[in-house]
Each structure stands twice: as structure tokens, then as C-alpha cells.
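# sequence plus the predicted model coming up.
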Amino acid sequence: MIGTGKPLAKKIPHKLEIHDDIRIDNYYWLNDRENPEVISYLEQENTYYKALTAHTRGFQKSLFEEMKGRIKEDDASVPYKHNGYWYCTRFKKGKEYPIYTRRMESMDAREEILFNCNELAKDHEYFNLGGVAISPDNQLAAFGVDTVSRRQYVLQIKNLGTGELFPDRIENTTGGAVWAQDNKTLFYVLKDPVTLRSDKIFKHRLGTSIAEDILVYHEKDEAFSTFVYKTKSKKYIVIGSTSTLTSEYRILKADEPDGEFEVFSARKRGLEYSIAHYGDSFYILTNRDKATNFKLMKTDERNTHSDYWEEFIRHRKDVLLEDIDIFKDYYVLSERKNGLNQLKIVRWDQLDSYYLPFDNETYTAYVGTNPDFDTEVLRYGYNSLATPSSVIDFNMRTQEKVVKKEQEVLGGKFKKENYLSERIWATATDGTKVPMSLVYHKDTPLDGSSPLLQYAYGSYGHTIDPHFSTVRLSLLDRGFIYVVAHVRGGEYLGRNWYEDGKLLKKRNTFTDFIDCSQFLIDHKYTSKEHLYAMGGSAGGLLMGAIANMAPGLYNGIIAAVPFVDVVTTMLDESIPLTTGEYDEWGNPNEREYYDYIKSYSPYDNIKAQKYPHLLVTTGLHDSQVQYWEPAKWVAKLRDFKTDEHLLLLDINMETGHGGASGRFESLREVAKEYAFLLDLENKIPLE
């Protein structure tokens, strides 16, 4: 199956030593993107990828057109009202990027175009507009632009009346900014130029030089990153500092921008909290007093230290409290029970409270955009693996709901009733029940003969909720079953589900995924010959781990921007994200964590064995997982593996962690992935 011209990276032994343990990394030299030899090697890999997938090129194009054909090209978001204006994002047919608009007071008013991203992006291979912030008087907009894909935004300010840009250009920001109530003062976040950690908050006053900007906060602890926002009540500007395990906030009245930020409650290792303001009080979502699944506390705005916090909603062992949204007469709790989203609506006067009814086991429900404080209407979203997304306005007083928009699936072939979704539970090796959400076409046989794509992430407490995808229909309509494995390391079953999949329990993430795979095979959903796995970033680490631990279970694996060189990366404090993630993976400068991480790190555990077919993707400018991790992993796999299965590395030389920026260009990347799977299933038509 493998042709000639296979790239073989040269070996330059590099000695890595710590804890009296020596590792020899033959491909360490690949971490220099300024080295022409490195670029040459990456280009060889791309040439090789293109050569071995040339026979699928036409199919990729037809897949792209098929997926694009389901998307309403002249689409628009449901408008939302904020501070007297209706805001909407719309797309033009054939265009890649959104157009941001608003209308004063009524949707019948004249449309103002705030940003036409198609015009802004025309001279760039990559473009992302982020963090649009409108001044309180509605006259100015601060916004960030990234044209490299390293999430380093240039912050600018636009006069919405004249269309003119201020000369102020602030480099290397997070893209967002917060206006004080004076319409002249902006607070923004700078990144460390090397590690890209968000570590400094500055204050900028319009009409002054950037050089005169005042540093109002510097987060010196390398395990923390910082951010700034304004409370929904508009009364406070808040600076947050968070690490994996610990939180700290500072507050300043928004109409006193030259005042001093005051610490809300000083950080204590292991104490996590977030704050929302209402009336003369703050409401604190926190894990204090061993509230593993979080509880809600309350304190007077004049006494915010944790000594003054009082319980408002108690901790519940079977319910994860995820968020609170505050309105004038109601508050809304976002909860998760037995893996399922719940939205609870409560009157502040306690005269009424109820849950929104949902009757599916694979749905996703979430609070949408609700910037207005004085309203009875809650906007929320709903979808499932088999049900397109809906945006719903719900009157919290009358309990009437209006579906403002249901996602259109064009092309004329999609019918909800043709797809079945369900939730099933596998039993892990240690006896733990692991849930999976799956969807398939009703005509797909469940006799072991069907191809199945199993997806998971499993880190940082990030839950992959079962959501609808028009793109995924291209697999389902060709007989694939799609499964989301809710493995430990996410928070699908509460905070303990996360705790059981991190640090010295990280292996549970990998064994859960493998046990789910075995369950799917044993129960005839698929077979080893037709089982495929996919994950990206930290989910790519999962892919690398299962490829080493259980290669015989999978016919193919897609590892997108995979975090696979865990030991070396976590020992290099100059790499973005490293120091802030010790509480997720462990600090390998400590022997116990070094040994444990080394025991599963995909790059360090490659061995002479057969591996599944592999498609690996990365971006040269990736700031989250540096390109050299997948490049080194592939180079070492080529040297060790004993099979003739496909091993393909596709490097986007123009983008970073999130891939292409345009709404259609990103589909070309999905088409590559799907063509890889369908080719292995011999489902590509002859040209």
C-alpha cells in the first residue's frame, strides 16, 4: 500500500536527562521552525501525503461540495438586543467570513455594518476577528485581529459613526477589551511574548500613547493566567486569575476607572470560585468546603472576603452546578445531572422555580446570548445528535417559548426521522460505568459489519456534549455509526469524573476509551476491521496512547494537532501553556509525576509493533500544541512500526491550532479526514 518517496527524517541524537533518567530524542532538531531543513522535511511530508491521497482528490472535492451544499450560505444569527441596539451576524452567499451588523431599537431600522470580515480578510491567508466590545455610549468598538493563527491579537478601536480607525494599535493581546463607563478608558490583556501566557492587564486612555498605558495588574505566578471582564450589572470591572485548581478575582467600580482594583477574596490553593453581581450582592460559584460539584454562595458587595460568604444553594453530590445567569427578576442555573444538561429558572423572590423540560438522552441544552438584564425572556439553545440546533426565546414568567430559528439543512435529503440516537454504557476494567452517545442512520445494520467512528477528548474537565452536525451526515449517510465516548477526564458525570482522569489517574482516560471500543465490538455495533478513532489536541494525546496500548482494536486513527510529546513539553517552561498545566498533568520536575507521565506519553512509548492506519494533522503556527510534536511522533513511528499501513502527516503551513479560518475552507480539512476513513472502508467511488 505504501509507495516510494516515504519521508525519513534524519536522526540527530539529543540527550535529555533528569532524575538520573536519560532519554535520547533523535528528532529533537525538528523544533526549530526557522531551520530550512525542518521546513524542507515538513514539505516532504506534505508531498508524500498528497501523493498517497491523490486518488481521493476528486472525492474530497465532491465531499466538500456535499457538505457545503447543506449549509445556508446567506445565513444570519438571531438578533439580540443590547443597550438599545439589535446586533446580528450574517453571511453572504459564497463568502467565507461574517459581517457584523446592528440596528437601533428596531430590526426595521437602518442596518449599520460594524465589520465586514470578508473585506478585512482579503489580504490574509488566515483571519480571525475576536473580542468586539462596544463602548457604553455605543459610539466606539474595540476589537482584536489575528492574521497568523497564534492567538496573538492586535487590538484596535473603531469610531462607529465615522468608520475611522484610531491610531492606537496594541500588539500581542488576547483580543478582548473592557470599557469603563467614561467611554474613554479601556482595560486589556497582554500576553507573554514567549510563552503566550496572559499575564498583564493594562489601562489605556483614548488620545494617549500606548507607551503611556498603565499596568494595573501583573500575574507573576506562571501557573496562572489572567483576564478582564465587566459584570452583567455593568457596575464592576473584574480581573480574574485562574489556574487549574485555584481562582482569584479583583474588582473595581466601572465608573471609577482610575481607582484601585481590590482583591475580592485572596487565592487559596484548591479553592475555585467565580463571581456574578446582582443588586448589592455578589453570588459566588465555588467548590469551597469540599463542594466537589460546586455550590452557590452570597456576600454583600462591601464584604467580599470568603469569611463573609453565606450558602445560597447547597452542594449536591449528584448535580454539577456549572453556571448562573442573572436577570432582574430571575436567575437561571445551568446544571448537569447524570451527564444531562438541566436549566433551572428561579424567581429572586422564591415564588416560583422550575426546570425546562427535555426528553432526550443525547441532547445538548445551553443558555445563549442574554446581555440584557431587565428582561423576562431567556434565550437558550437546544440540539441533539439527530436534531438540528434551535435558538429559543422562553418567557420565564408565562413559560411560553418561541423558536426563533431552527438550523436549516439544505440539499433536500435530510429528515430527522431517518436518524437514531441513543446512550449506552460500557463497563470499564475497574468496574466503572462509562457512557457513550451515538447516532446512526436507521438503515445502518447493527451486526458488527458497520464502520464506526469513536470520538473523545477527556481532559481539563471539558465535556463533549452530543451535538448536531450537518457535516457528520456525510459519514452517517454512508453507513458510519458515530460515537462520543464520555471518558473520565471530562466532567460529563460531575467533577469527580474529571478528577478521576487527571494527574496520577490520567490512564483512566485511555483505558475508558479502549473499554468503550471493546464494548462496541462485543455488542456488534462494529468490528476491529471497521472501528476508527479520532481526537484532537489533548484528545490527540488520547489517540497516541491508544495507538500504543491497543493498536489491534482499530483499523484507523485520526489524530488532529495531537499533544503527544508530553514529557519533553511539560519540562520546557518556555513553551506556551506548560507551567499553567502542572495541575492537569503533573510537574515532571517531580520524580513521581515524571515516571507516571513517561509511562503513557505517546512519543516515549512507541515500540516495534503493528499500528493502525494513521492520519495526523497539524499547523505550522500552532500555539497550543507546537507542530514539532506530531512531526516528531510521525518520524519516530516510521522508524519503529512493523506494518505497511498508511502513516500520513498533513501540515497546514499557514494556520495554527484551530485550522483554517473561513467557514468553507475548514470543510476542506474535514473532507480530507472523511476521505481517509471512507477510503479505508473502500467507499470511494471510482473516478
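All right, it came through fine.
# from here on, contacts and neighbour counts on C-alpha atoms
Noted.
# thought Trp497 was touching Glu491?
Yes: Trp497 is within contact range of Glu491, at 5.4 Å (criterion: C-alpha atoms under 8 Å).
# of those two, which one has the most company?
Neighbour totals were compared for Trp497 and Glu491, and Glu491 leads with 27 against 20 (other C-alpha atoms under 10 Å).
# next up, a structure to set beside the first:
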Amino acid sequence: MTLPDAAATPSATEAAAAPVAKRVPVERTHHGDTFTDNYEWLREKDNPEVVAHLNAEQAFTDAVTAGQEQLRTDIFNEIKNRTQETDLSVPSRKDGWWYYARMVEGSAYSIQCRVKASGDGSAVEDWTPPVVEPGVDVPGEVILLDGNAEAEGQPFFSLGGAAVTRDGNLYAFAVDNAGDELFTVRIKDLRTGELLPDTIDKAFYGLAFSPDGTTLFYMVADDSWRPYQVKTHVLGTPVSEDKVLYQEDDVAMWTGFGLSADRRHLAVSIGCSEFSETRLLDFAAPEKGLQTLIPRSEHVLYDAEPFLWEGVEKVLLTHDRDAANSMISLVDAAEFAKPLADQDWTTVIAHDETVRINGATVTATHMVVSLRQDTIERVQVTPLDGLGTAAQAAGVEPVFDEELYTASMGGSEFESPVIRLVYTSDFTPPRVYDYVLPVGTAGGELLLRKETPVLGGYRSENYVATREWAVAGDGTRVPLSVLRRADLVRDGSNAGVVYGYGSYEVSMDPGFGVPRLSLLDRGVVFVIAHVRGGGEMGRHWYEDGKKLNKKNTFTDFVAATDWLAGSGWVDPARIGAMGGSAGGLLMGAVANLAPEKYAAIVAQVPFVDALTTILDPELPLSALEWEEWGNPITDPEVYKYMKGYTPYENVRPVAYPKIAAVTSFNDTRVLYVEPAKWVQELRSTSTGTEPIVLKIEMDGGHGGASGRYEGWKTRAWDYAFLADAIGATELR
């Protein structure tokens, strides 16, 4: 028996009964306000009744969306047929080896490889990657790790990081087989192919070897999944004897580490979205321990890049001291021993209200800066000669020929005469360039190493991306990226999708996406709303969409929807919305604000029970969120403000559109319980008849199930749900 199309008729929901969770009232009282939560018991992950309920939800979802199966299959095949399945990354040179990853048709995971490099690396020609052809054996190739072999027999596989010793003999790698982002670290001897007995369990992201290769640095997360310890493991010793190099006890601070560009220091970074602290370990004098640059008590948000220049220890600082959009200063390392007010900092790039400085690093000859101007991310290079003096040369940027694009750092080696860049736009597949660092009048060339192939007859000229502007209720102009087929007729009859995120100063930059073509080829106008809370328009854009300004994120998205509805491109009754994680909170908020404006909403791993989560610092990552949303535990104004928008607590008796909440059982960032509770509340309160479903991956993490094919299936499911609801199922 074939079930009727779930989106086409109300009777689809009659094909299976929607699971109804029992109501177990639990009262939560803060600041004199009491909220009764009927579904908090669904948090009991080990409760068989909860697992049974979630399986019932998935069965209901499968029944309701059964009519979309062919559309899902079509979209999956379109993604597959456009993708060159046997492919490889552009090799990157490091310590005399070329490192790259291969993908093989029919395999879900990449194979990490390397091959010996020639030349001493002093000439640009030495940095020309070897020709490695898909499907062709490479003489001398060494397989570091075959993800397919590692994943065999496992419910989930993810590689969480890797590191190689400078002599190239040892390879450390971290594997997650549950989706909970806790990794098992193992070490492989590349000379013999054997695994060392050293095994580290429950590590977090981050691996690095000491220069002599005898010590491995790794991260550990606490019970709330907050990375808080940097530990050292001496190879050949029991893991139980590993020492804590640094421990961060402030539950609102995040910790990480990395090697300096010249690999002379280990940099431990501690911070939140508003201030930070960097501590350096000098590998030449490890007995000195970690040395703090600017203490967090100064409330400066900064990144530090230490390097040696003309015999003097220098630190390149990207910081927000008297500079909301950040600026760059050059400081002698000795200055940090003085009180901050007495330190001598030399301005390298001054603050600019129209330019957001994202970060800076160095090579042996140049400063490399990542910045954002006119919403566009770009890279700028400046010679170190004369840096911070009157003789400082002007920064130079590679020139590209598109208006809307993204150019970002793809990695660099300290002694290299080139830097690696990744370029993309909405309809230009990712290109990998090596940019020859300019010296005097020489250099500055862009050397194209690869453009990601797109099969199936793809032609970029068949599509158009334009910058448009919506106007929010307070008069703020909100940038939009509007994507469509070039042959689409502006007759007001087409379907549309609005996508947004709007948190953590994350920008939705132009970038190519094969799956999205399946929507565009069905006549969908796809709008990316660059709402406040993101970083597209500088630091103020982020600050105007966080804490007590958070509601701007939601009203900006509604304004973007109104722009699309009135643009002449679409039928206002055929608009869908999509967002994930914090963008899923956005989906929940706009569903409450303006349910009538959407035919369907897909909320991916949605943060829809934000207030409950942030009120409990014992829950994963909750305390880290205070700098983003405010602390409702101590601040009654924040509590009241959050209660006014958190989606779960603001569900109201209106006709909600079709809604799909997509989640994973092992997600540690947004727990499955949030969308599970939200769906129950929506179903019990909505006055409409449209289906509201919970799609749950029982073996997945924050990104869903693992493997590229499962990822394509997930995207196909999401897009099919939307396309079906907005009547965009047929290819044009």
C-alpha cells in the first residue's frame, strides 16, 4: 500500500498516529517566575520509555513523509551524479612530504595519504603539488589512515584531528565512533605501519606533537563537554601518568591550543566571545612553563602570534582594545612583563569602522591577514620588512573577478614562498590557489591548483546570485544573498526558501553547494538572510543580535521573508524556511512570530529549549553560552527577555505550518530532548492540521549520521520535505 503524499493532504497524518508523550509536570522557578514543563522527562536518555518514544516518532515521520521517498531518491541521485566520487584534495607540503586525502567511488570516508616531496622548499617550484590523478596509483604513496577501514563495523565514524612528528615518523589521530565528539587517540609508526600501545580515551578536539616528537599534547572536556584541560602524554608511558599542562576552572570559558606559525611555541587560548587570554609555552625553555600575555582581567579580546624577527621576540596581536572591529599591533614580547597601561604597542593595521579584522598570522617574510569588508571575507599580505615603521609597505590582496565571493586561508608553511588560498562563490565551485608572496615588484601571482569538478553538465552561467536588502522594523538594512536560475521568470509564481543562522558572529559567506542546485533547478528562489547576530557587517552587527538584542535576529529574518514575498519572484504562499543549531532556534522563534508566512519550516538540530538549557550549567556547554545569550540564572532581566523568545516556552494556539525538527540521539551540542519536547508542545497546541514531525538519527551526532552518503541522504530528506511543501517537486 502506498501512503498518500504527506504534504499534499491533511489525511496523511491519519496514516499513522502521532506519538503522544505522557505529561509529567515539572515546575521550574527562577526570579519569582514558575514555568511548568510537561515533557522534561524526555531528557532521561537511558530510559527505555524515552527510547521507545523516539523510535515511535521516527516511525511516524517515516509514515507521514513516505510520499516524498521518490523525491528524496531523486535529489540524492542528483547530488551523487554531480559529485566526482573518486577525487582527492590538493596536496599540501609539510616537512618534506606532500599530504592529501583521497575519496574512492562507493566509499563513504576519505583515505589520508602522503608522498615524499623533492627540493628543499626554497623555490616556488618546490611548492608545485605533484600530479595525483583520481583512481591512479601514486608511486611511493603512504596511507596514513583509511577512514573506511576504521569505520567498518562501527555505528559512526569521525576523525577529530591528526598530527605528525616533524621527522615524519609518527602519526597521531583521534576517532569518534559514537557521535558524542569524545575521541580515542592512537599513534601509528609510519615506518612500520604498526600502532603504538599508547591509547588515550575520551579526548576532545586538538592534537600536537612537541618538536622532538616525544610528547603529545591533547585536550580533555569536562562533564559538560567544555574543553578545559590541556594534557601532555609522554610516548611510552602509562596514560594514567599524563600531566595537566593547563586547567581552566571558569565554566564560562573555552580552552584550546595550537602551535605558533613558526612552531616555536605552544599557544593555549582561553576565552569567550567578549575577552580572552593567551598563554605561551616556549619549546626552547619549557621549564619556564606557560607565560601569560594579556590576562583576562583586562577584558581584551585578542589572538596572539609569536615569532622571531631580526633576533627579537615579537608578538603580532589581533585585538579589540579601543577597536570594536579589531586592529593589529606589533609588540616586543618583553613588553608583556609590564602592566598593560605601560606597554608599548605599535599599530600595524589601524581600526576601521568599515573593516572587520578576523585574524593574522606570519610566514618567514610576510604578515597574512584575514579581514572582512562589504560583507566579503578576503586575505591581505604585507611584508615583514618595515612592519610597524614608516617604511611599512601597503597590504596587497589577490584580485578576483566576482562581486560576491569568499577568499580564505587554506594553510601556509612558515618558510614557504607561497600561501594556500581557497576561493569560492555561490556558483563557483571551490578553487584552491597558491598565492606567490610579493617581494618588491616580483610575485603576487595566483597559481590555480584545482577547481572542484562538478559533473552532470553543470554550467555556472545558468545561475545568478545578487545582493539585495531587506528593511527591518527599526529601519536597519539587512543584506540578502538571492540565488536563482538565470532563466527563472519573475512572474510571482515561483517557490522560495529563506535560510538563516545569526549567532556567534558566524557569517554565511558565499559558497558553492551541490545539494542546493536541486532546489534551484526546481524553480526555487533561495535567499540567505544575513541577519544580525552574524558577523557579515562587522562586530556591531553581531552585538546588535546577541543578549538583550537577540530578538533582532528573528525580526530580521521575518523582514527577509517579507522582502521575498514582495519581490515579484515568488508566490507568498510558497515560502519555506530552514536553519540549524542556533539557526534552529531562529526557526522556532519565527514559527512563533509569523507562522502564517511559511508553508514549511525545517529546523535542523534546533536549540529550541534555550532557557531550560542555559539555566542548568551542568548541561553540556550551557555555561559557555552566557556570553552569547546572557546569564538568566543571575540576571532577572535576561531571564525575562529570554523567556519572551525561547521557542518551546512561546508555542501558542495558532495554525503552525508543516514543521520538521531534525536531530540526533548522541548530539552533545543541542541535545535531542529540545526538539523532542518542542514537537510535543507544537502538536498539542497548534490549531492547524499540518504535520509536525521529529526526524531522529539514533546513531548520529551534531552533524547527523557519519559518511558522505548518509550526509547526502540527510540533505535530500530536508530538501524534499521543503520542496514538497512549497510545490517545487518537478525539475524545470
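Thanks, I have it. Source: prediction; values computed, not measured.
# TM between them?
The TM-score (TM-score structural alignment, normalised by the length of the first structure) is 0.97; 682 aligned residues with a C-alpha RMSD of 1.5 Å.
# which non-adjacent residue is nearest the most centrally placed residue in the second structure?
Residue closest to the mean C-alpha point of the second structure, counted by C-alpha atoms, centre = their mean, is Val506 at 8.2 Å. Leaving aside its chain neighbours, Val506 of the second structure sits nearest to Gly534 (4.8 Å; criterion: C-alpha to C-alpha, 6 or more residues apart in numbering).
# which residues touch the equivalent of that neighbour over in the first structure?
Counting by TM-score structural alignment, Gly534 of the second structure corresponds to Gly490 in the first structure. Gly490 of the first structure makes contact with 457-464, 497-498, 501 under the criterion C-alpha atoms under 8 Å, 6 or more residues apart in numbering.
# which residue lines up with the residue nearest to the centre of the second structure in the first structure?
Matched by TM-score structural alignment, Val506 of the second structure corresponds to His462 in the first structure.
# secondary structure class for Trp41 of the second structure?
Of the three states, Trp41 of the second structure takes helix under DSSP: H, G, I helix; E, B strand; the rest coil.
# state the span of the second structure onto which stretch 206-219 of the first structure is aligned.
On the second structure, the counterpart of stretch 206-219 of the first structure by TM-score structural alignment is residues 235-248.
# off-centre distance for the matching stretch?
30 Å (C-alpha atoms, centre = their mean, to the nearest Å).
# burial of Ser326 of the second structure, as a residue count?
Neighbour count for Ser326 of the second structure, taken as other C-alpha under 10 Å: 27.
# Ile575 of the second structure belongs to a strand?
Yes: checked against three-state DSSP, Ile575 of the second structure lies within a strand.
# which residue lines up with it in the first structure?
The pairwise alignment with the first structure assigns Ile575 of the second structure to Leu531, based on TM-score structural alignment.
# how about the contacts made by its match?
Residues near Leu531 of the first structure by C-alpha under 8 Å, 6+ apart: 451-454, 517, 553-556.
# so Phe510 of the first structure: helix, strand or coil?
Look at Phe510 of the first structure: counting by three-state DSSP, its state is helix.
# my guess is it meets Gly540, correct?
No: using C-alpha under 8 Å, Phe510 of the first structure is not in contact with Gly540; the gap is 11.1 Å.
# what's the spacing between Asp325 of the first structure and Ser62 of the first structure?
To Ser62 of the first structure, Asp325 of the first structure is 44 Å away according to C-alpha to C-alpha, to the nearest Å.
# revised request: answer the last question for Glu260 of the first structure.
Distance from Glu260 of the first structure to Ser62 of the first structure, counting by C-alpha to C-alpha: 59 Å.
# with Asn338 of the first structure instead?
Relative to Ser62 of the first structure, Asn338 of the first structure is positioned 40 Å away (C-alpha to C-alpha).
# same deal with Ala560 of the first structure?
Taking C-alpha to C-alpha, one finds Ala560 of the first structure at 22 Å from Ser62 of the first structure.
# more neighbours: which of these two?
Under the neighbour definition other C-alpha under 10 Å, Ala560 of the first structure and Ser62 were set side by side, and Ala560 has more, 27 against 13.
# which residue, other than its chain neighbours, is closest to that one?
In space, and not counting its chain neighbours, Ala560 of the first structure is closest to Gly536: 4.3 Å by C-alpha to C-alpha, 6+ apart.
# residues in contact with the one you found?
With C-alpha under 8 Å, 6+ apart, Gly536 of the first structure has these contacts: 457, 559-562.
# change it to 7 Å
Counting by C-alpha atoms under 7 Å, 6 or more residues apart in numbering, Gly536 of the first structure touches 559-562.
# what about the aligned residue in the second structure for Asp572 of the first structure, which SS state?
Residue correspondence, TM-score structural alignment: Asp572 of the first structure in this structure matches Asp616 in the second structure. With three-state DSSP as the basis, Asp616 of the second structure sits in coil.
# what's the closest non-adjacent residue to Asp616 of the second structure?
Nearest residue to Asp616 of the second structure, sequence neighbours excluded (C-alpha to C-alpha, 6+ apart): Ser622, at 6.7 Å.
# am I right that Glu43 of the first structure falls within a helix?
Yes: counting by three-state DSSP, one finds Glu43 of the first structure located in a helix.
# doesn't Lys636 of the first structure lie inside a helix?
Yes: Lys636 of the first structure sits within a helix when classified using three-state DSSP.
# which position in the second structure aligns with it?
Aligned counterpart of Lys636 of the first structure in the second structure: Glu681 (TM-score structural alignment).
# and what of Lys607 of the first structure?
Using TM-score structural alignment as the criterion, Lys607 of the first structure maps onto Arg652 of the second structure.
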